[in-house]
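Asker: Provide a 3D model corresponding to the input given below.
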Amino acid sequence: MSLRIERHIDLSGLSASVAAVTPEAVARAGEHIRGVSVSRTPVDTGRLSGSAAVHLDHQDGDATASITYDGPYARYQHERLDLRHETGQAKFLESALLSEADTALDMIATDLRRAL
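Answerer: Down below sits the predicted model:
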């Protein structure tokens, strides 16, 4: 005696669901990192922290978020370790990215799991 069980699973919708959610998930994670970096940004007039923006690039199922600070002095404030700030710190964006990378990845993973 033999018993044979066949089951056919259509996974084509799975990748479409993940691809549809990916840009929003990456953007949300980028916004989280931007928010943390803004809280660490040196403040004089507030223009620098107000210029922080997340830019999303997505195509073919891939998504990339980049965070920028506008202004001629953004790089100067970020890179100069010898500057003293009453509010904020040098490396405000870099330190936020390093400290929040795991949280950002968890946010993306949570959104992708929901799509499944």
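Asker: going by C-alpha atoms from here, please, whenever you check contacts or count neighbours.
Answerer: Will do.
Asker: distance of residue 29 from residue 22?
Answerer: Distance, residue 29 to residue 22, by C-alpha to C-alpha, to the nearest Å: 11 Å.
Asker: need the overlap of contacts for these two.
Answerer: residue 108 (C-alpha atoms under 8 Å, 6 or more residues apart in numbering).
Asker: gap between the residue most central in space within the chain and residue 67?
Answerer: In the chain, the residue lying closest to the centroid (C-alpha atoms, centre = their mean) is residue 30, at 2.2 Å. Between residue 30 and residue 67 the distance is 7 Å, computed by C-alpha to C-alpha.
Asker: how about residue 109?
Answerer: From residue 109 across to residue 67, the span is 20 Å (C-alpha to C-alpha).
Asker: what do you get for residue 104?
Answerer: For residue 104, the distance to residue 67 - C-alpha to C-alpha - is 13 Å.
Asker: neighbour-wise, which of these two wins?
Answerer: residue 104 (21 against 16; other C-alpha atoms under 10 Å).
Asker: which element is the more buried one on?
Answerer: Residue 104 belongs to helix 92-115 when elements are defined using DSSP states H and E.
Asker: and this one, please, so the two structures can be compared:
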Amino acid sequence: MTRPRVTFDHQIPAELRAAGARGLLLAAEHVLGVSSDRVPLDEAALQRSGTASVDEAVMQAMVAYDTLYAVPQHERMDFRHAPGRRAKYLESALNDSVTEVRDVVAAQLRRALR
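Answerer: Coordinates of the predicted model:
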């Protein structure tokens, strides 16, 4: 059984697209803030490398940490961390922020529809 797909025959108005992109960026910045509070610390280079961005062409938000050890620190569950810091710092931040992410994007879209 195939799942139905929803498609649109018309373009999304530019104002709504811009509002959606703005909402995605604000939501990504929220996730970045939550993950920044969880990221393992030594000299804070990993924490400072965090960025949030949006690709408006495909309407996707990204949160990334850009150090050579960002992935091992995220994935290795056997590493020891200071209290409050942990592995899966980005994944857990996103999972714990689903409601806030949804609400931030929805608020920007509602604002554009007024």
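Asker: re earlier: give me the contact list for the helix holding residue 104 of the first structure.
Answerer: Against helix 92-115 of the first structure from outside (C-alpha under 8 Å, 6+ apart): 17-18, 21-22, 25-26, 28-30, 32-34, 36-38, 40-42, 78.
Asker: that older thread, and the residue nearest to the centre of the first structure, what is it in contact with?
Answerer: Contacts of residue 30 of the first structure by C-alpha under 8 Å, 6+ apart are 54, 65, 66, 67, 104.
Asker: if we use 7 Å, what do you get?
Answerer: By C-alpha atoms under 7 Å, 6 or more residues apart in numbering, the residues touching residue 30 of the first structure are 54, 65.
Asker: one more: residue 75 of the second structure?
Answerer: Counting by C-alpha under 7 Å, 6+ apart, residue 75 of the second structure touches 87, 88.
Asker: what's downstream of the helix or strand where residue 32 of the first structure lies, the next helix or strand?
Answerer: Assigned by DSSP H and E, residue 32 of the first structure belongs to helix 12-40. Per DSSP H and E, the first helix or strand lying C-terminal to helix 12-40 of the first structure is helix 47-50.
Asker: next, the mean deviation of that next one compared to the second structure.
Answerer: Average distance, helix 47-50 of the first structure versus aligned residues of the second structure after superposition (mean C-alpha distance after the TM-score superposition for the first structure): 0.3 Å.
Asker: also stretch 15-23 of the first structure?
Answerer: Overlaying the second structure shows stretch 15-23 of the first structure at a mean distance of 1.9 Å from the equivalent residues (mean C-alpha distance after the TM-score superposition for the first structure).
Asker: which residues of the second structure does that stretch align to?
Answerer: Aligned by TM-score structural alignment, stretch 15-23 of the first structure falls on residues 13-21 of the second structure.
Asker: go ahead and name everything in contact with that stretch.
Answerer: Contacts for stretch 13-21 of the second structure (C-alpha under 7 Å, 6+ apart): 54, 56, 59, 105, 108, 109, 112.
Asker: same question for that stretch: list its buried residues.
Answerer: Across stretch 13-21 of the second structure, burial judged by 16 or more other C-alpha atoms under 10 Å covers 16, 17, 18, 19, 20, 21.
Asker: quick one: which of those residues is nearest to residue 82 of the second structure?
Answerer: residue 21 (35.2 Å; C-alpha to C-alpha).
Asker: OK, contacts around the aligned partner of residue 72 of the first structure in the second structure?
Answerer: Mapped onto the second structure by TM-score structural alignment, residue 72 of the first structure lines up with residue 68. Under the criterion of C-alpha under 7 Å, 6+ apart, the contact list for residue 68 of the second structure is empty.
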